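Asks: I need the structure of the sequence given here:
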Amino acid sequence: MTDNSQLSAAQGGLDGTSPPAPRAPLSSWTWREIAYLLSNFPLGVAAFLLVVVWLTLGLGLSVTVIGLPLLAVGLMVCRQYGRLERARARVLLGVHVPEPSALRPRDRGFFPWLWTCLKDPVAWRHALFTFIRLPWAVFTFTLTLVSLFVAWPVLPWVTRWLSNVDRAMVRGLLSPSDELERRIAQLESDRATVTDTVAADLRRIERDLHDGAQARLVTLAMGLGLAKEKLLEDPEAAAAMVDEAHGEVKLALQELRDLARGIHPAILTDRGLGPALSALAARCTVPVTTSVDLPERPAPAIEGIAYFTVSELLQNVSKHSAARRAEVEVWRAGDRLLIQVRDDGRGGARLDGGSGMAGLAERLGSVDGLFVLDSPVGGPTRVTAELPWRARTGG
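Replies: I've put the predicted structure just below:
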């Protein structure tokens, strides 16, 4: 009889009279959600009280010299509170919300900082979050506590529903304002890249002028001065010096032309990308074929970036690829200008390989462009660049 009873119990209620199987333990995610919902109450009350006291003092004292600075400092604290809440949601709810861009006053000084803080939409939304959060925190704390001790079977569903509302609240009020703010942060980074690039170009131009044309012109001036002194006493020597100075003038002019071509070639301005790239290909040490299919000319800035991108890529082909031939194609696809440079060299080029590829990628990225490098070891190498198409305006 005892054996039959044990067998019936082991069979888990096949006759419908045995108790149900033991309930599975709550998942780790459910426990995290419970911890989040229960901790909402103390944090929500503390944040609400701080914000109420801060706003009351700041607005009440706004007619004095300390009111507005107090509001600004409080808004900075609200930003830090938002960072804390994002971290808590990331750890306990698995919600990954990007950090808003940092405050950057346009000018230095107290008043630009004060104005930037007072009109910060991110901080004000974080302050609003504390007001909306308090009644919700009270409700979720009570319901979670009751479900934890009284309504255990429905606890996983209750916590999931409540925490999903919290997830939506965090995404809505604690995320960056919108795509525009994320774009602003990206453009600020791109602006730094452009600034560094322009500074490097200016240093290069200054170095080329100092070491090239300027030094040659100084030598020319000294030679003409000596020729002037010898003009009466030794006309033949003076004539030889003038001939030598004439040669120096030609070299100086050529160096200045090369330097001007490096800034913005005249052929690009006058005739466009097709002839300009053909001229580039003619100067390359590797045979290059070019194909430019553009129904119209893009904006001068886009033309310039495209030209110098191809110029640097062809320099890499000459210096590093050991290629026998290369090809350059340029065409328009929708609102994008596409460039592809291929060579049959040894390949192995990398963005971090010191060949200037990383700099090109940064330059294109700064104008919302793309740079894709495909260069397996053994070749061939294919570089594809995209630029935004912007219509040419004016003459």
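Asks: rest of the way, CA atoms for contacts and neighbours
Replies: Will do.
Asks: For residue 157, give its distance to residue 169.
Replies: Plainly put, residue 157 is 19 Å away from residue 169 if you go by Cα to Cα, to the nearest Å.
Asks: Look at those two and report which has more neighbours.
Replies: Neighbour comparison, residue 157 and residue 169: the larger count goes to residue 169, with 15 against 11 (by other Cα atoms under 10 Å).
Asks: Confirm that that one lies within a strand, as I assumed.
Replies: No - assessed by DSSP: H, G, I helix; E, B strand; the rest coil, residue 169 does not belong to a strand; its assignment is helix.
Asks: so who does it touch?
Replies: Applying Cα atoms under 8 Å, 6 or more residues apart in numbering, we find residue 169 in contact with no residue.
Asks: could you redo the last one with a cut-off of 10 Å?
Replies: When contacts are counted by Cα atoms under 10 Å, 6 or more residues apart in numbering, residue 169 touches 129, 132, 133, 163, 175.
Asks: One more, so I can put them side by side:
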Amino acid sequence: MTARSDERTTPMAMDLDHPLDRPARQGRPAHRVPTALRAPFEIRTWREFTHLMLNLPISLLLFVFALVTLSLSAGLLITFLGIPVLASSLAAFRGFGALERLRARAFLRLDTEAPEPLRPRAPGLMSWVGAVLKSGTSWRHLLYGLLHFPWALVAFVVSLVCWSTAWLLFLYPLWHWALPAYADNPGIQLYGDSDGDAFYLDTPFEIAGTSVLGLLLVLVTAGLIRGFAHMDRVMVGGLLGPSRLATRVVELESDRGVVVDTAAADLRRIERDLHDGAQARLVALAMGLGLAKEKLHEDPDTAAAMVDEAHGEVKLALQELRDLARGIHPAVLTDRGLDAALSALAARCTAPVHVSVDLTQRPAEAIEGIAYFTVSELLQNISKHAHATHATVDVWHTDNRLLLQVTDNGHGGATLHHGTGLTGLAERLDAVDGLLVVDSPPGGPTTVTAELPWRE
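Replies: Sure, this is the predicted structure:
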């Protein structure tokens, strides 16, 4: 086996242009105007500008509340009241955080999940106070209240001054007439001195130049507003959302549930196959041999025929047991690895399958088994649903990940949604930090790429 170069596209990179997102993107009309030129006139920019304008009064309120409550709780620490006051202020900041997440969702289109809730160990005030003080989420909300005010002040002043000035200059040809009519000036005054010398922007060329300069400032300020808004998204997502550790714990709990459910389903399948298949056949075999034993002396020819029939049943039972054992973990996979095991799978597919396995070493047994059963499931889908005339299976290793890709020229239309078999397969891969990407437009071809962690 030879090593495969890393020039292939992995699902990690494909996530930037996810196949499931392509139909939606293809349905949108392509903009002929560049984003930088559209930005000042888009609703998004004005929403983000409104968010920045609301930042100052709200962050000022939070900042003052934080200083007052921290000072009050620090002053009361010599008494018992300081700790409950501090816990109450932290709980209030968690409430403020919920409002800030709603505001970010409305104006920034940032959907931030709520952080993990408080979990007091026992009912009662002191248990609640301890849970609030031990919660890192509470302190991150307080930190948001302290840090957001200076940032909001800078963003408010810069955005308001630049945005208003830029639009006033850009629209100068529309309102310059008001200066001589109401301000007794021929135009915008650039400078003036005590001797009466002054320079005004009042000629057509100067008015047009001012408008062009204003347009440039409008374009630059629109990008600046979006940059300020992005910084707000970072602060809200980093300080008011769930911590990475808590998110990872939730993911692991979900993955553990998937693993437990999958194992239970596999055990039920094995029990059902044994009960309905080999066990029923062996019961019938035992009954047939019993009847043959009774007829052995009375009718040897009939007994011999019954023994011969029982011999055929034994062969069928052994084949069913071999198939069942192969479904649990095939011996060829343990003895010879993925290349031989996948070749054996391909031989049983209804469509011709070309298998290419380029691995310099074998991954961990668990990962190898998951890769095998993933390909097995995908080839079964090709046999049952795809109506394909050709398929390929490629397996390679890159960046501590095991990649496998199954492609067929069938009619397409495969999806991860609506509870299909691919949905369960994606959940199994996700339980081991894997990934499944499906690209299957109507009419085909279908390409399914799976990514698994490489563990030796």
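Asks: if we can go back for a sec, now intersect the contacts of residue 169 of structure 1 with the helices, please.
Replies: Using DSSP state H, the members of the contacts of residue 169 of structure 1 that fall within helices are 129, 132, 133, 163.
Asks: Quick check: the third one touching residue 37?
Replies: No - the pair formed by residue 133 of structure 1 and residue 37 falls short of the contact definition of Cα atoms under 10 Å, at 11.3 Å.
Asks: Would you mind listing the residues touching both of these two?
Replies: Both residue 133 of structure 1 and residue 37 are in contact with 139, 166, where contact means Cα under 10 Å, 6+ apart.
Asks: Tell me which of those two has more neighbours.
Replies: With neighbours defined as other Cα under 10 Å, residue 133 of structure 1 and residue 37 compare such that residue 37 has more, 26 against 21.
Asks: can you tell me how far the more buried one sits from residue 159 of structure 1?
Replies: Spatial separation of residue 37 of structure 1 from residue 159 of structure 1 under the definition Cα to Cα is 8 Å.
Asks: likewise residue 372 of structure 1?
Replies: According to Cα to Cα, residue 372 of structure 1 and residue 159 of structure 1 sit 46 Å apart.
Asks: go on, residue 246 of structure 1?
Replies: Distance check for residue 246 of structure 1 against residue 159 of structure 1: by Cα to Cα, it reads 89 Å.
Asks: Neighbour count: these two, which is higher?
Replies: Per other Cα under 10 Å, whichever of residue 246 of structure 1 and residue 159 has more neighbours is residue 159, with 25 against 14.
Asks: what's the more buried one in contact with, if anything?
Replies: For residue 159 of structure 1, the contact set (Cα under 10 Å, 6+ apart) comprises 29-37, 140, 143-144, 147-148, 165.
Asks: who's in contact with stretch 291-301 of structure 1?
Replies: If you take Cα under 10 Å, 6+ apart as the criterion, stretch 291-301 of structure 1 is touched by 268-269, 271-275, 277-278, 303-304, 306-307, 327-333, 336-337, 339-340, 367, 388-394.
Asks: What range does that stretch cover in structure 2?
Replies: Residues 356-366 of structure 2 are where stretch 291-301 of structure 1 aligns, taking TM-score structural alignment as the criterion.
Asks: Next, the distance between the ends of that stretch.
Replies: One end of stretch 356-366 of structure 2 sits 21 Å from the other (Cα to Cα).
Asks: same deal with stretch 361-374 of structure 1?
Replies: One end of stretch 361-374 of structure 1 to the other measures 13 Å (Cα to Cα).
Asks: go on, stretch 223-243 of structure 1?
Replies: For stretch 223-243 of structure 1, the first-to-last residue distance is 10 Å (Cα to Cα).
Asks: Structure 2: matching residues for that stretch?
Replies: Using TM-score structural alignment, the partner range for stretch 223-243 of structure 1 is residues 288-308.
Asks: how would you label the residue lying farthest from the centre of structure 2: helix, strand or coil?
Replies: Most distant residue from the mean C-alpha position of structure 2: residue 298, 73.9 Å away (Cα atoms, centre = their mean). Counting by three-state DSSP, the backbone at residue 298 of structure 2 sits in coil.
Asks: Can you tell me what residue 423 of structure 2 aligns to in structure 1?
Replies: Structural alignment places residue 423 of structure 2 opposite residue 358 in structure 1 (criterion: TM-score structural alignment).
Asks: Which residues in stretch 204-214 of structure 1 does the neighbour count mark as buried?
Replies: 205, 208, 209, 212, 213, 214 (16 or more other Cα atoms under 10 Å).
Asks: Is residue 236 of structure 2 in contact with residue 144, as I believe?
Replies: Yes - with contact taken as Cα under 10 Å, residue 236 of structure 2 and residue 144 are classed as touching, separated by 8.0 Å.
Asks: what do those two both touch?
Replies: Residues touching both residue 236 of structure 2 and residue 144 (Cα under 10 Å, 6+ apart) are residue 97.
Asks: Just the buried positions in the lengthiest helix in structure 1, please.
Replies: Taking DSSP H as the assignment, the helix of structure 1 that covers the most residues is helix 28-60. Applying a neighbour-count criterion of 16+ other Cα under 10 Å, the buried positions in helix 28-60 of structure 1 are 30, 32-38, 40-41, 44-45, 47-48, 50-51, 54-55, 57-58.
Asks: same question, stretch 341-359 of structure 2
Replies: In terms of neighbour count (16+ other Cα under 10 Å), stretch 341-359 of structure 2 has its buried residues at 341-343, 345-346, 349-351, 353-359.
Asks: Mind picking the two most distant members of those?
Replies: Comparing every pair within the buried residues of stretch 341-359 of structure 2 by Cα to Cα identifies 350 and 359 as the most remote, at 26.3 Å.
Asks: For the host helix or strand of residue 254 of structure 2, name the packing helices and strands.
Replies: If you go by DSSP states H and E, residue 254 of structure 2 is part of helix 244-273. Secondary structure elements in contact with helix 244-273 of structure 2, counted by 3 or more Cα pairs under 10 Å, 6 or more residues apart in numbering; DSSP states H and E, are helix 300-328, helix 421-430.
Asks: Counterpart of residue 266 of structure 1 over in structure 2?
Replies: With TM-score structural alignment as the criterion, the equivalent of residue 266 of structure 1 in structure 2 is residue 331.
Asks: show me where structure 2 has strands.
Replies: Counting by DSSP state E, residue ranges of the strands within structure 2 are 188-192, 198-201, 353-358, 391-398, 401-408, 435-439, 446-453.
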